[in-house]
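Chemist: sequence unknown, structure follows:
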């Protein structure tokens, strides 16, 4: 049985970049790249690279993209028995067309299959989830499915990654059911109903979440670090030197680090430091998950951050 179960989205990201000026209505020579993403999938891959025992619960299409995404996770050691490849559905996809300078000209997304992560899929994975030390939800799950998971796993600590401010609305009315949450500032505003524009506001939001029943709060502040709080400890960690190639996936790496830290019994402050290190490793790669992510890489990053703090 896995220590950690992640329930959430899996997607294929397709990006087109023309060699010259983009001409609409024509076939433009250029470079096309395909990568696998989705918040839940990215968290799972990070955990697998950290050699954590992790199960992933999701839904994708019975198509090439879905099969390959599942095979990739399985090859890394993740348990993908409960990723359901559904006939007649397309794997969630995000297609973007860039212009010659790298700015997005247009995009098309199809995330319909994520609405098929249903109570039936949850039921089939319940024995695995009830044996987990913590279960993570990303807010691609509908509100009804989130509530169903809460009802079925009343004795299991739950973790929330809100995904985005609009999707955070799905969890707002049930925030106290989560043991640990990791919103950014915009998502924290939605979840708390508070405006956050200062450190004082962060502290007020932290108190609000704990008053609702949340045990641990991590509010990421983009380039300004992270605010963390539990019943006895509160603080803000500032980032050290960061090699920024791409910020995509940094939040997913932070979430993975929080889950791994919970299983290892780390304090809220140590968890925040571990998350910051994971984000730093993620940002040093052009892919959503850095293939160099490992426990050894994170330990080296932690030592570097500790030296910079002196």
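Modeler: Noted; the coordinates are in hand. These numbers come from a predicted model, not from an experiment. Numbers count the residues shown, from 1 in each chain.

Chemist: all contacts plus neighbour counts: C-alpha atoms, from now on.
Modeler: Noted.

Chemist: Name the nearest residue to the residue nearest the centre of the chain, ignoring sequence neighbours.
Modeler: Centroid-nearest residue in the chain, with C-alpha atoms, centre = their mean: residue 252, separated by 3.4 Å. Excluding the flanking residues, the one nearest residue 252 by C-alpha to C-alpha, 6 or more residues apart in numbering is residue 43, at 5.2 Å.

Chemist: Identify the residues contacting that neighbour.
Modeler: Contacts here follow C-alpha atoms under 8 Å, 6 or more residues apart in numbering; on that basis residue 43 touches 6, 252-253, 255-256.

Chemist: Show me which residues of stretch 49-59 are buried.
Modeler: 49-50, 52-59 (16 or more other C-alpha atoms under 10 Å).

Chemist: Kindly report the same for stretch 86-93.
Modeler: By neighbour count on 16+ other C-alpha under 10 Å, the buried set for stretch 86-93 is 86, 89-93.

Chemist: now the helices for the stretch 201-310 of the chain?
Modeler: 250-264, 268-283, 295-309 (DSSP state H, counting those that start in this stretch).

Chemist: how about those, which one is nearest residue 80?
Modeler: helix 250-264 (16.7 Å; C-alpha to C-alpha).

Chemist: so that closest one versus helix 268-283, what angle?
Modeler: Calculated by axes from the mean of the first three to the mean of the last three C-alpha atoms, to 10 degrees, helix 250-264 forms an angle of 140 degrees with helix 268-283.

Chemist: how about helix 250-264: buried residues?
Modeler: Going by 16+ other C-alpha under 10 Å, helix 250-264 has these buried residues: 250-262.

Chemist: residues making contact with it?
Modeler: Identification of contacts with helix 250-264 by C-alpha under 8 Å, 6+ apart yields 3-4, 39-40, 42-44, 46-47, 52, 133-134, 136, 159, 161, 182, 271-272, 274-276, 278-280, 282-283, 288-289.

Chemist: let's go with 6 Å and repeat that
Modeler: Contacts to helix 250-264, defined as C-alpha atoms under 6 Å, 6 or more residues apart in numbering, come from residues 43, 47, 271, 275, 278-279, 282.

Chemist: now, which of those sits nearest residue 174?
Modeler: residue 43 (22.1 Å).

Chemist: and the next element down the chain from the helix or strand containing that closest one?
Modeler: Following DSSP states H and E, one finds residue 43 within helix 39-49. The C-terminal neighbour of helix 39-49 among helices and strands, as given by DSSP H and E, is strand 54-61.

Chemist: Give the other helices and strands that that following strand contacts.
Modeler: strand 4-7, strand 79-86 (3 or more C-alpha pairs under 6 Å, 6 or more residues apart in numbering; DSSP states H and E).

Chemist: try it against this one:
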């Protein structure tokens, strides 16, 4: 590929619907000159089809939130309404960000689509994306708004005690915002979303997205947004508490999880993963069920575990692994995340994940 072709391809990745005349104006070329470069890129296999579809095999799109996570981890059991000794950490997080970051660490090509503020935390996100090779060219910086933030306090075993989120900026992920990016979304293998998206945007996406959609729930007070689209979800990643809310039932163990999950299968969801941090991982589809019992590890932080699980499921599906192997890999990814104070464990890689599966589940 020539330098000029690299420059043109970069612009096309950022805007797959850009016209040849716009490209010509940008580079000071004739339209016929641009057409020749595009012909060469197509011939070389970098572009496929109309609308400058980028020919990247098995890439996925992730649409969701990016936050600044502020974690307070107590040294002993939390005493309510009192100062507690412990440790405070600041890091980038958010369900969508965590999924995209985990996918990148697993070498799965992906575009992360989000909104963030024109502030110091937004700058940190841009610097982090460059450092960790996250593709955020379809994301948008919103002037005069603050990047989303999430403040939470965990008990020593990693269990969430209380959290406060400031995420009003996600209202800017509108149907109009996504419609400008729909060509990219619909040429991906899968679209993964979290429930930080506004309800009307989720409804619109399920009406317009032509590829399987994976959904990760993020909290009890946001799971209601899925009520109109349950019949259209390919794969749902959730927790026992969020499953209970979605089905208006009690979920306390694998038996009640199965009973509740079957209600969602009847509505049309094809695959369901229920992460119960201390109990294990429950998987169900219309033919199979599996519970992987909880494995004793030193839990530091459960936040981010479902995102790691989601990324591992996506990677396994892209590689056509069976449901049973996928479930093992997914739960191991969640465990690896729980062992780190960060929402994405720096140790994660595909090699490390597979070695840990062997150590935890196949020994």
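Modeler: Thanks, I have the structure now. The structure displayed is predicted, hence computed values, not measured ones.

Chemist: Which single one of the buried residues of stretch 86-93 of the first structure is nearest to residue 112 of the first structure?
Modeler: Checking these against residue 112 of the first structure with C-alpha to C-alpha, the nearest one is residue 92 at 6.8 Å.

Chemist: need the contact list for the closest one.
Modeler: Contacts of residue 92 of the first structure (C-alpha under 6 Å, 6+ apart): 11, 110-111.

Chemist: for residue 109 of the first structure, same thing?
Modeler: By C-alpha under 6 Å, 6+ apart, the contact set of residue 109 of the first structure is 93-94.

Chemist: Which stretch of the first structure lines up against stretch 196-208 of the second structure?
Modeler: Mapped onto the first structure using TM-score structural alignment, stretch 196-208 of the second structure covers residues 140-152.

Chemist: Please identify the buried residues of that stretch?
Modeler: Buried residues in stretch 140-152 of the first structure (16+ other C-alpha under 10 Å): 140-143, 145-147, 149-150.

Chemist: go on, stretch 286-296 of the second structure?
Modeler: Quick answer for stretch 286-296 of the second structure (16+ other C-alpha under 10 Å): 290-292.

Chemist: those helices in the stretch 1-150 of the second structure, which residues are they?
Modeler: Assigned by DSSP H, counting those that start in this stretch, the stretch 1-150 of the second structure shows helices spanning 3-14, 20-27, 31-43, 95-105, 120-132.

Chemist: Which stretch of the first structure lines up against the fourth one?
Modeler: Helix 95-105 of the second structure corresponds to residues 39-49 of the first structure when matched by TM-score structural alignment.

Chemist: now the first one
Modeler: Under TM-score structural alignment, there is no match for helix 3-14 of the second structure anywhere in the first structure.

Chemist: wait, what's in contact with residue 37 of the first structure?
Modeler: Per C-alpha under 6 Å, 6+ apart, neighbours of residue 37 of the first structure: 10-12.

Chemist: Of these, which belong to strands?
Modeler: 11-12 (DSSP state E).

Chemist: coming back round to it: rebuild the helices of the stretch 1-150 of the second structure as CSV, extending it with distance to residue 298 of the second structure.
Modeler: As requested, those are arranged in CSV below (distance: least, C-alpha to C-alpha, whole Å):
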stretch, distance to residue 298 of the second structure
helix 3-14, 42
helix 20-27, 54
helix 31-43, 50
helix 95-105, 21
helix 120-132, 26
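
Chemist: What sits closest to the aligned residue in the second structure for residue 88 of the first structure if chain neighbours are left out?
Modeler: With TM-score structural alignment as the criterion, the equivalent of residue 88 of the first structure in the second structure is residue 144. With sequence-adjacent residues excluded and distances taken as C-alpha to C-alpha, 6+ apart, residue 144 of the second structure is closest to residue 118, at 6.3 Å.

Chemist: can you tell me how far that neighbour sits from residue 92 of the second structure?
Modeler: Going from residue 118 of the second structure to residue 92 of the second structure by C-alpha to C-alpha, to the nearest Å gives 16 Å.

Chemist: now do residue 3 of the second structure
Modeler: Residue 3 of the second structure sits at a distance of 34 Å from residue 92 of the second structure (criterion: C-alpha to C-alpha).

Chemist: Likewise for residue 63 of the second structure?
Modeler: 16 Å.

Chemist: now residue 282 of the second structure
Modeler: Separation of residue 282 of the second structure from residue 92 of the second structure (C-alpha to C-alpha): 28 Å.

Chemist: Tell me which of those two has more neighbours.
Modeler: residue 282 (25 against 20; other C-alpha atoms under 10 Å).

Chemist: Please tell me I have it right and the more buried one contacts residue 294.
Modeler: No - between residue 282 of the second structure and residue 294 there is no contact under C-alpha atoms under 6 Å: 10.2 Å.

Chemist: Just the strands from the stretch 201-350 of the second structure, written as ranges.
Modeler: Remark: strands assigned in the stretch 201-350 of the second structure by DSSP state E, counting those that start in this stretch are 213-216, 235-239, 271-276, 280-284, 289-293.

Chemist: Can you tell me, leaving aside adjacent residues, what's nearest to residue 82 of the first structure?
Modeler: residue 57 (4.9 Å).

Chemist: my read: the one you found touches residue 85, true?
Modeler: No - Residue 57 of the first structure is beyond contact range of residue 85, at 11.1 Å (criterion: C-alpha under 6 Å).

Chemist: just to revisit the earlier point, let me have the buried residues of stretch 286-296 of the second structure in TSV, adding distance to residue 37 of the second structure as columns.
Modeler: Formatted as TSV, those follow (distance: C-alpha to C-alpha, whole Å):
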residue	distance to residue 37 of the second structure
290	52
291	53
292	53
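
Chemist: Residue in the second structure paired with residue 79 of the first structure?
Modeler: Using TM-score structural alignment, residue 79 of the first structure pairs with residue 135 in the second structure.

Chemist: mind checking how far residue 72 of the second structure is from residue 301 of the second structure?
Modeler: Distance, residue 72 of the second structure to residue 301 of the second structure, by C-alpha to C-alpha: 10 Å.

Chemist: can you give me how far stretch 255-268 of the second structure is from the chain middle?
Modeler: Distance of stretch 255-268 of the second structure from the chain centroid (C-alpha atoms, centre = their mean, to the nearest Å) equals 23 Å.
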